[in-house]
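1. everything below, folded, please.
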Amino acid sequence: MSFSSNSVRIELDAGQNDTFTSLDIIKGRVCFSIPSEETISSIQVKLEGISRTVLVVPKNNEVKKRQKDKNATKNSIEMHRVLYQVSTVFPPKDIRNVNTSQKYTLKSGNYEYPFQFRIPVNSSCSNSSGSSYQPSGGMFESFSFTNGSLGYVRDAKNHINTSLPPSFSGLGELASVRYFLKVTVRRSSMLKINFRNYQPFIFLPIDPPVDNSGKVAFVRREKSIAYKGSRNNNSNRIDANRNNNGDSGGLFKSFFKSKPSATSNSIPLRSNVQFLFEVRYPLGIGLVPLEVLPLGLFVSFKKQPQSNDIIYLRELNFTLFATTIAASHQYSERSVVSLNFFNRTQLNIPLNMKAAAPTPVDPTTHLPTWELPINPSVYHDAILPNTVAPSFKTCNIAQVYTLQITGKFSMENGPLEEVSLSTDVQIWSGIRPSEGLLRAALPARPNMNTADMATAGFSKPGAIGSEKPPPKPVRPSNGKNANGMSNEGSALPTYDEAITNSLGPIEGPRRTYQQSDNYYTNLDSFEDGRD
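-> A predicted model of the protein is given here:
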């Protein structure tokens, strides 16, 4: 048994990044202060990453009957150790090899022990040892207190092979991935409690290789927009003061003037304009928080416009929908959070239809189109905040995203028309892989198959988006674990660890990646009895 103590702490060396990634070396020291003589057996430092889900589920019928509560619930907890390394900083290895008593007496004073770890690329959860929670028999080791409730932590059975997931928080106890260093001072007496303390840190994975194929994905939607306009057709205009022979007609005929034609300039007409609102982005490139989005917006027409009419972009809105699928044993839960990160009103951006330029043949209709690009300066400030986690998939958590872009258009005197585009997107860390790491990359597997996309309610790139809300998730049966998670890996590639062991840290800047306050607290709830 252990408890957090101020007697021991971890201090990281200065000059290191605030955000760590794979292949980084974490260096620091253990600071141990004791006011009096103390006998200990060892001091260990552990580098850990825990993927944890807590789902509130109904209790079984027998429990409900005993408790006489039809609505009785319990916490279903699943924990996976995606990162696990151990270093014994005291006693030194040469002393451990000759001392069989495993008891060492330290005098009162301050002690420091250096340590360092190298963060791997791949998750260790697919390994048979040290991967998931495995109770070791202690009375309290199989239980976890969560939200004031006691839950039993069972051994997780389902594991996937993938790269390390990012730090993840913000959904309370439902789903989280935390990384931390833990120091434990083991005291030799069974009657004394061990000293322990934590040092959490933030982790971002390395991005997958960039697809340099030049392929472009697009999503478009057709819209009909009404307006009041006039037709400019001089051949049909009738002069009220002249007859067909060019005579004025005299006084008598002036009483029988011909009425202006329905096509005259002087009478406004109601009409509709058909146009397409479209977003394009490079295929195989993710969106990075704090960076300009790599996409373009267009208004296009299936037929060449013949008028000088102007369509106005009045409003533009970007919303990111983050979908978290949390699994705990046979249960799963889906959480959707929306983030409106760009909203501009009263834009009044004119788009002259006559200026639409012809484009190559459309790959879907095999017909030419005419398009007007929307100036990128209009949405240059559409930047994702640093709280957005990269897309990832681990044994019990999957994080996927859809981007919705909504434009509101009108003619000069017409009503406002809204059109929305939705497409699934990848969010990246912004940490590019080195050339050496690219050579170590193993073949990547698709992040989601078609069935997964349908379950998540996302449209595939290149398809017309749907305005319907995403369907309620159903429990997959084919090719899935019992908890509903796919046995396939994520889109992030795995790497040959034998090659990565010879590579140095990734050079270049690291973006800030903000976590919620609970990321840094209550790390005791991630304990599994191993100390």
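2. CA atoms for contacts and neighbours, from now on please.
-> Fine.
3. let me see the ranges of the strands in the stretch 401-531 of the chain.
-> In the stretch 401-531 of the chain, the strands defined using DSSP state E, counting those that start in this stretch lie at 417-425.
4. can you map out the helices along it?
-> With DSSP state H, counting those that start in this stretch as the criterion, the stretch 401-531 of the chain has helices at 435-440, 450-456, 497-500.
5. now the strands for the stretch 101-250 of the chain?
-> When assigned using DSSP E, counting those that start in this stretch, the strands of the stretch 101-250 of the chain occupy the ranges 104-106, 109-118, 143-146, 149-153, 175-187, 194-203, 216-229.
6. which one of the helices of the stretch 401-531 of the chain lies closest to S132?
-> Nearest to S132, of all the helices of the stretch 401-531 of the chain, is helix 497-500, at 20.3 Å by Cα to Cα.
7. one more to line up against the first:
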Amino acid sequence: MSIRIALDNQPEFYTNLDNLAGRVVLHLSRPEQIGGIIVKLEGESKTALGLPQNYDDRTHPRLPPGGGPGSIASENHKILYRVAQVFPTYEEDLGGGSSSMSGSYVIQGGQHEFPFKFKLPINNACSDPVAMSKIGGIGGMGGFGAGIGPFGLGGARVMDGSKQLFLQHVTKTLPPSFTGFPRQAEVRYYLKVTIQRPGFLKENWRYQIGFKFMPIEPPRPPKTSQEAYARRPFTFKPRPQGLQKKKSSLFGSGKDDSAPSNGDAVPPSIELSARLPHPSILTCNQPLPLRLIAKKLIPSHEQVFLTSIQIELIGKTHVRCHDLFNTEVSRWVVVTQTGLNVPLLDDPTSDDLTHESIIPDDLWRNIPLPNTVAPSFVACNLQRHYELDIQLGLCWGKPPSTRTFLGSNKENPAAQSIFLPLHFSKVQVYSGIAPPPQLLEALAAQANRPSAATMSLPPRLPPRTSQSAPITHTMGRGQQQRPQAPQQPHPPAAAAPQYDPLYPPQMGTPGAAAFDDAPPSYDEALAAGATGPEERPAYSGVTNENAPSQIPEKS
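-> Down below sits the predicted model:
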């Protein structure tokens, strides 16, 4: 006997709205009695944290009982859960292929294929309490006792969805496959197949494979001229009076050039700013849309040079396990260059303090983000967001390019160097997978559809139809004016009655306002027949889809 899952046209990774299709290939060396074949599409977001030494049950009421200081608490969210029965199908069940009242079937020896097909959703499933409450126990397709016969339990073991109701959830786009923090956090996606074998002494056959997942990015805002910036002014110190240039070598006599070391020169004062398009969005496997701009603060005629640059992307992963929290910091060096000699100012002799000099972007224009950077995401128990850190080395005067064997600067011993940090505290990293056009059109149609919630008219309150209650001033004017309604020149339905705001609207009463439309969700906005994106970049992130889980269970 052998089992394997063969995926049709398997890409490097899957994304939202993709059709995940394949076949369960079963090879039997002899006839076997089979109760059913179940395929499950699952995704899990797992976290685990150790209880601190000062742990107290009263300060962490959400932690499960039974653990003490030093033990491990874990939290598992079923962010994706789909079940399909590929054998017996509805037609096979009606065909009377069952060998007995137990509902089992005899499959002859040889190779057999059972096709399946799933469509990956957009949002996580664990946040839907109705869907989770319908899943649980041991049964056919989500119930207890289905398929029980003389040969034992013929049902499939499914997830107990009621356990998800006790956890904190958010409704977000499915997170990407995520590993890299052993025994602490991971997000995995996989396919499971279970072949049910009726009988108390027969064990079910199981097999599973993992796959990579990257989500589609949210709809990008329209491009504007707005920019987010991180800027910092700097000023060099005045040079000492009478500073003379030294000899360029031990025996040579360098020419006397006192201009660079003139003590009367006004020290330059410049404001340097780093700018990103607003909102600050980076894209996986693409270069930074960064601009560096220098501007004079005082009318100095001195030039300043860029001697080094280092750009780091900082990823902060927030891990939550019940009431325990931890933050892991990761760093990626995107650009690092030293020994540069790039002038900052276009015209250092100009006295225009409003002129902005743009530094050439050749240093980072063709360097993409590292392919281990996962897109930003928010899950129920796991979050990842990014920051951007820029370190610039600046020099007043021509920076030294060579040194003598005695260690002195050959060109300008009076050059001053400083290091300037620039920091973006919040940037987003998108996957680069654009939503399909059908989805964008559906979202636009949902946003432009008029509803009662968007109208400027205030909601009308219902009249009080009870005649037993006494009329008071707090009950509003609707009942006091009702006997005089026939004397009005206009029909009563044309007038908007006023009612007591302390009472909510009641359905079914004359003049009562209908319920407002619920705001559209991402899933409701899907166009009919929307398919996954056709073009997608290379995968970006750290994951081993078929490695065993490294998250410890509760200890």
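8. got a TM-score for the two of them?
-> After superposition, the two chains reach a TM-score of 0.70 (TM-score structural alignment, normalised by the length of structure 1), with 413 aligned residues with a Cα RMSD of 3.6 Å.
9. coming back round to it: out of the helices of the stretch 401-531 of structure 1, which comes closest to S332 of structure 1?
-> Of all the helices of the stretch 401-531 of structure 1, it is helix 450-456 that lies closest to S332 of structure 1, at 12.7 Å by Cα to Cα.
10. buried set for that closest one?
-> 452, 454-456 (16 or more other Cα atoms under 10 Å).
11. the equivalent of P370 of structure 2 over in structure 1: neighbour count?
-> By TM-score structural alignment, P370 of structure 2 lines up with P385 in structure 1. By the criterion of other Cα atoms under 10 Å, P385 of structure 1 has 16 neighbours.
12. how close does P385 of structure 1 sit to T512 of structure 1?
-> Using Cα to Cα, to the nearest Å, one gets 10 Å for the distance from P385 of structure 1 to T512 of structure 1.
13. now the strands of the stretch 101-250 of structure 1 in CSV, with distance to S51 of structure 1 and mean neighbour count?
-> Below are the strands of the stretch 101-250 of structure 1 laid out as CSV (distance: least, Cα to Cα, whole Å; neighbours: other Cα atoms under 10 Å):
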stretch, distance to S51 of structure 1, mean neighbour count
strand 104-106, 35, 14
strand 109-118, 19, 16
strand 143-146, 14, 16
strand 149-153, 13, 15
strand 175-187, 4, 23
strand 194-203, 13, 20
strand 216-229, 33, 18
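14. can you lay out these as CSV showing distance to L372 of structure 1?
-> Shown next, in CSV, are the strands of the stretch 101-250 of structure 1 (distance: least, Cα to Cα, whole Å):
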stretch, distance to L372 of structure 1
strand 104-106, 77
strand 109-118, 51
strand 143-146, 55
strand 149-153, 58
strand 175-187, 44
strand 194-203, 42
strand 216-229, 14
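15. so which of those strands comes closest to I160 of structure 1?
-> Nearest of these (Cα to Cα): strand 175-187, 15.5 Å.
16. mean per-residue distance, the closest one to structure 2?
-> On superposition with structure 2, the mean distance recorded for strand 175-187 of structure 1 (mean Cα distance after the TM-score superposition for structure 1) is 1.2 Å.
17. what's that strand aligned against in structure 2?
-> Strand 175-187 of structure 1 corresponds to residues 185-197 in structure 2, going by TM-score structural alignment.
18. what helix or strand is the residue nearest to L80 of structure 2 when sequence neighbours are not counted located in?
-> Nearest residue to L80 of structure 2, sequence neighbours excluded (Cα to Cα, 6 or more residues apart in numbering): G43, at 4.5 Å. Following DSSP states H and E, one finds G43 of structure 2 within strand 36-50.
19. which residues in structure 1 does that strand match up with?
-> Counting by TM-score structural alignment, strand 36-50 of structure 2 pairs with residues 42-56 of structure 1.
20. since that was my last question, I'll sign off now.
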